[in-house]
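Asker: with the sequence up front, the predicted model follows.
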Amino acid sequence: MHLYLHIPFCKQACHYCDFHFSTSMGQKSVLIDSLCVEISRQSEYLPGRELDTIYFGGGTPSLLTESELAQIFSTIHAHFTISATAEITLEANPDDLSREKLQLLRRYVNRLSIGIQTFDEPTLRWMNRAHTATEAEACVQLAREAGFENMSVDLIYGIPNRNKSLWQLDLQKILALGVPHLSAYALTIEPDTAFGRWQKKGKLPPADEALAADQFEELAKVLTDAGYEHYEISNFAKPDQYARHNSAYWQRRSYLGVGPSAHSYNGYSRQYNIANNSLYIASIRRGELPATVEVLSMADQVNEYLLTGLRTKWGCSLAELDTLLSGDFSKKQARDLDAMYATGWLSRNGDQLLLTQSGKLFADRVAATLFVED
């Protein structure tokens, strides 16, 4: 079983980010109290009580203090058993990862996901990141010295008006640092962000899809040549270093999400917590679940499986798709399947539907073509 905790606080707002967070820390203590109450109230949500993975996302979970981490883990232990081999991940920003903070975190978590985004100083300032290029490099070595061998780094590509060589330098830095896992995402401009407002005013060009595609292909080649497995469209890992928590999402396993804006899935329904700190706290205080519940139809489950499964190296099982749709998927979607094979974006290996390398650039389009209706 899998547990996600959303910690909705940041030192400052990155210009590209549309995740739920607050830069005001005034409610931090009471929100952690509320999150712990939600853990206890939701402890029956999962079909089992042993946690295989725990993931602290945000926001910036590396802002948690020792007492807050102790409070959260005390609550988790009161309601769940944590597997002896559990993967426990915490998202962190480089500027938070001092030697002292890393020693503290090592007592609670065994994996870090570090939001570096780029090693280029001017680009970091343009994004309004809180860390420097020097901190971006230094934190990986400091984490190793603290005992973290299992870690991931985030990068962003497809950044407009950026010299092509800077992306190549970012990739070379990753290889030189030898991190076992990399998550790389194309820059997207969301309306309710600083970049979105700049773009609306004509101060920022639209996303360059051709640039993003070129840099994605370069990313895939450089990392796979260096021995990384391209096991999900945005994720690369050294052998046996997959992100186990995120893999659970892609493989349709049950998980509980707590905290404002967190999502949960139990196999037949999804629920979405309210993305507002004050309303979340008020709801918990009233003894209410701060979530909207959506019961998934068979078509919903098929479409979600296509959307997530096709992104991975394991693809989607035709037999499972047929089972979800009472034996009708292959028959109903035969024409669309043939069309996707013809584009060269989709292939079949035995029972598995797999994106081709070129198809990875069009994953959402391929999945949408194969969607079914109730």
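Answerer: In hand now; what should we look at?
Asker: CA atoms for contacts and neighbours, from now on please.
Answerer: Fine.
Asker: the residue nearest in space to the middle of the chain sits in which helix or strand?
Answerer: For the chain, residue 246 is the residue whose C-alpha lies nearest the centre (Cα atoms, centre = their mean; 6.5 Å). Assigned by DSSP states H and E, residue 246 falls within helix 244-250.
Asker: tell me the helix or strand right after that helix.
Answerer: Helix 244-250 is succeeded, C-terminally, by strand 255-258 (DSSP H and E).
Asker: another structure for you, compare them:
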Amino acid sequence: MSGIYIHIPFCKQACHYCDFHFSTSLKKRDDMVYALAQELQLRKDEFKNTTVETIYFGGGTPSLLTIKELQFLIATIYTNYQVASNPEITLEANPDDLLKAGIHNDNVPLSAVEVSNRSIFKAYKAIGINRLSIGIQSFFENDLKLMNRAHNAEEAKECLSEAIKYFDNISVDLIYGIPGLTHERWKQNIETALSFKIPHISSYALTVEPKTALYSFIKKGLIDNVDDEQAHEQFHILKDTLEASDFIHYELSNFGKENYFSKNNSAYWQRKSYIGIGPSAHSFNGTERGWNIRNNSKYINAIQSNILPIETEMLTKTDQYNEYVMTGLRTIWGVSFDKVEHDFGTVFKDYLIEQSKIFINQHLLYIDDEHLRVTKKGQFLSDGIASQLFKINL
């Protein structure tokens, strides 16, 4: 299984917590879309012997693109790659874009998709998109304003009310650990999402990244700092509430009903190959990682000159082991001792067993069916635990 990720580096406005690569200027949008298509063509040989099973439009804000632009990029993939008969095609979207889609989709060719009722959801389905990942973040106005989200609380609910009429495979994003977010309001956020019968929820603790507006506001004392204990408690509220509603906690930040796990993201965590298209996008082929330049103009100029603006890093056996431990402990699949021995050797397996003993004694890790997994107590700490299991070449 292989996947293609396409980074759409545009947003209406900057969320205060975000450090992803994007621009709030859409002046280069046309050039960018053509550059994305050209990069897809330039890199087609990387997947000449494999089938693409997932296509993911991330960002940035992919829902800023018109139907015509999305259709063009999807058609480019089908023209240049071998695509599975029923691929998972995900579009990240913001509620305000979905509700006001007619404004920026007026140039949709009627011959291409049915848009007689102005339904953006029907149009998405018509061009092959079959999964939506909607950036709700919160159903409370105060939280949305603090984060500088472009939508309001009413639009968040209205968007989901419309989306579920057309899509059954929907994921929503929610953020916890927001300054001032009480446990009661957090429970209401989760319950509101559940009321729409959404089958997948991705939820993240608010993190303070350097060079973001949030970092500056906290440093100046304008906003309270993030409380790690609050976030820890709200993580467990999330886990308990969703598991009681038959969600499976299959990855640290992701919960899905049976048959609704994200195929795209699951492939990342299981270290399967993917190509990242667009500025700042990352790629992985099993032994090598690559990342595109994080600058829109330089990216476009390079691609127009048929140059791939990508840096690569060959992963050592130790790098690959460390990545497997990191991703494995985040998931329900855990870390297989047999796989470690097969892929990396007995020395790595023995090292993993020895290093994990202290965490097993602390009831943060446990061994089940020759797999090392995190306990409920250890889940929120899984990244930190994994780092203590890394093998370091001195």
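Answerer: Thanks, I have it. The model shown is predicted, which means the values in this text are computed figures rather than measured ones.
Asker: separation between the counterpart of the residue nearest to the centre of the first structure in the second structure and residue 22 of the second structure?
Answerer: Residue 246 of the first structure maps onto residue 265 in the second structure, with residues paired by TM-score structural alignment. Distance, residue 265 of the second structure to residue 22 of the second structure, using Cα to Cα, to the nearest Å: 21 Å.
Asker: by how much does the helix ranked longest in the first structure deviate from the second structure on average?
Answerer: Criterion DSSP state H: the longest helix present in the first structure is helix 209-225. Aligned to the second structure and superposed, helix 209-225 of the first structure gives a mean residue distance of 0.4 Å (mean Cα distance after the TM-score superposition for the first structure).
Asker: give the aligned range of that helix in the second structure.
Answerer: Using TM-score structural alignment, the partner range for helix 209-225 of the first structure is residues 228-244.
Asker: which residues does that stretch contact?
Answerer: 176-178, 183, 186-187, 190, 205, 248-249, 255, 380 (Cα atoms under 8 Å, 6 or more residues apart in numbering).
Asker: for residue 119 of the first structure, which non-adjacent residue is closest in space?
Answerer: residue 133 (4.9 Å; Cα to Cα, 6 or more residues apart in numbering).
Asker: so which elements touch the following helix or strand past the longest helix of the first structure?
Answerer: Helices and strands here follow DSSP H and E; after helix 209-225 of the first structure, the next one along the chain is strand 229-232. Other helices and strands packing on strand 229-232 of the first structure, by 3 or more Cα pairs under 8 Å, 6 or more residues apart in numbering; DSSP states H and E, are helix 209-225, strand 235-237.
Asker: reformat the ones you listed as CSV; add distance to residue 43 of the first structure and mean neighbour count.
Answerer: Shown next, in CSV, are these (distance: least, Cα to Cα, whole Å; neighbours: other Cα atoms under 10 Å):
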stretch, distance to residue 43 of the first structure, mean neighbour count
helix 209-225, 40, 16
strand 235-237, 30, 23
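Asker: tell me which of those lies nearest to residue 119 of the first structure.
Answerer: Minimum separation from residue 119 of the first structure across those (Cα to Cα) falls at helix 209-225, 15.3 Å.
Asker: show me what residue 382 of the second structure aligns to in the first structure.
Answerer: So, by TM-score structural alignment, residue 382 of the second structure is matched to residue 363.
Asker: quick one: its match is in a helix?
Answerer: Yes - per DSSP: H, G, I helix; E, B strand; the rest coil, residue 363 of the first structure lies within a helix segment.
Asker: the helix or strand where residue 78 of the second structure lies: which residues count as buried?
Answerer: Following DSSP H and E, one finds residue 78 of the second structure within helix 67-80. The neighbour-count check on helix 67-80 of the second structure (16 or more other Cα atoms under 10 Å) flags 67-71, 73-74, 76-77, 80 as buried.
Asker: for the closest residue to residue 387 of the second structure other than its chain neighbours, give me its contacts.
Answerer: Leaving aside its chain neighbours, residue 387 of the second structure sits nearest to residue 326 (7.2 Å; criterion: Cα to Cα, 6+ apart). Neighbour list for residue 326 of the second structure: 383, 386-387 [criterion: Cα under 8 Å, 6+ apart].
Asker: again, but for residue 320 of the second structure
Answerer: residue 287.
Asker: alignment lookup: it to the first structure.
Answerer: So residue 320 of the second structure corresponds to residue 301, using TM-score structural alignment.
Asker: how about residue 4 of the second structure?
Answerer: Match for residue 4 of the second structure (TM-score structural alignment): residue 3.
Asker: and that match, which of the three is it?
Answerer: Here residue 3 of the first structure is strand, with the state taken from three-state DSSP.
Asker: residue 253 is in contact with that one, correct?
Answerer: No - between residue 3 of the first structure and residue 253 there is no contact under Cα atoms under 8 Å: 11.2 Å.
Asker: so which of these two has more stuff around it?
Answerer: residue 3 (21 against 14; other Cα atoms under 10 Å).
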